[in-house]
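Asks: The following block contains a protein sequence and its predicted model.
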Amino acid sequence: MFFFQLLLGSAAAVKLEELVFNKYLLKDLATLSPHYQTYDLEAFHSLLNQFAPKMTAFHFQAMNGRVLLAVMHFNENSNRQSKISRDGKEQYSIHYPKYRKGDPIVRRIKTAPTHSKLPFVL
């Protein structure tokens, strides 16, 4: 990881501040976030809580390692393919979530998650 510091008032800091606090960018981000980005964000947060539970205190290096491991695992498994049956068709399952008040929804059954990078990390 690379970290850098900008001096307050420098040309680079002023330019970065103009880009980050641009009112059009902030408005666009506010309209995008509630509709399109929450699923992946919530999925990653759930996975991060498995790798680094909030109730356990870790030193900085241990927490950093756990976060990086969670990021690698999420990136590797976030776009898994649908599970294929023996006759070549995609498999689906029916769920009855509370928010639908008993109405069924159909979900794809995904392939099992992989852990191919784990031996290299350990």
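Replies: Here it is on my side, so go on.
Asks: alpha carbons only for contacts and neighbour counts from here, please
Replies: Will do.
Asks: what's the spacing between Glu17 and Tyr39?
Replies: 29 Å (CA to CA, to the nearest Å).
Asks: oh, I was asking about Arg107
Replies: 15 Å.
Asks: Likewise for Met63?
Replies: Relative to Tyr39, and taking CA to CA, Met63 is found at 24 Å.
Asks: Give the residue from the two that has the larger number of neighbours.
Replies: Met63 (15 against 11; other CA atoms under 10 Å).
Asks: secondary structure class for the more buried one?
Replies: State at Met63, reduced to three classes by DSSP: H, G, I helix; E, B strand; the rest coil: helix.
Asks: let's bring in a second model and compare:
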Amino acid sequence: METLKKFALFCVFCLGALVTVYQSWGVMLMAFPSVIWLHKPLGVIHTNKYIALLLWLVILYLNCLFATAAALTYFFIHVWHLHQQNIPTNYSSRSKRTPRRINPSTGLLMKNRHFDIAGNAYGWKSD
């Protein structure tokens, strides 16, 4: 299956090269397989946002269509990987608090299930 995927990407790249001879949007077809093949090096470059911005500005200066298609492809690949890993999009650092248990007879907080802070027992059955 992996070989078939690589072959299909190569065919799309070749089709883009052929279309580029007559139409300028053929470079967009060449951008999709290029970004998929270079996804790991692009991930390393994107660890620093300034270097990534510089890379995309240089590609944008060289060819606007290629930069647009490559950026969209990289964005969708990144979103797809996040979806596959089931990473939540909101990174809430708040942890859930345990509810406070108050002894109704003394009004003091409970240390554990049966004793409040003063050491008074609560909830024991008298035998």
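Replies: Okay, I see it. Since the model is a prediction, treat every value here as computed from it, not as a measurement.
Asks: Can you pull the TM-score for these?
Replies: Remark: TM-score between the superposed chains equals 0.22 [TM-score structural alignment, normalised by the length of structure 1]; 43 aligned residues with a CA RMSD of 4.5 Å.
Asks: for structure 1, what spans make up the strands?
Replies: For structure 1, the strands defined by DSSP state E occupy 92-95, 105-108.
Asks: Out of those strands, which gets nearest to Phe74 of structure 1?
Replies: strand 105-108 (18.3 Å; CA to CA).
Asks: list the helices and strands that closest one packs on?
Replies: If contacts are counted by 3 or more CA pairs under 8 Å, 6 or more residues apart in numbering; DSSP states H and E, strand 105-108 of structure 1 sits against strand 92-95.
Asks: quick one: which helix or strand includes the residue nearest to Phe10 of structure 2 when sequence neighbours are not counted?
Replies: Excluding the flanking residues, the one nearest Phe10 of structure 2 by CA to CA, 6 or more residues apart in numbering is Pro33, at 7.1 Å. Following DSSP states H and E, one finds Pro33 of structure 2 within helix 26-37.
Asks: Counting by contacts, list what that helix packs against.
Replies: helix 2-22, helix 64-85.
Asks: tell me which residues of that helix are tucked away?
Replies: By neighbour count on 16 or more other CA atoms under 10 Å, the buried set for helix 26-37 of structure 2 is Gly26, Val27, Met28, Leu29, Met30, Ala31, Phe32, Pro33, Ser34, Val35, Ile36.
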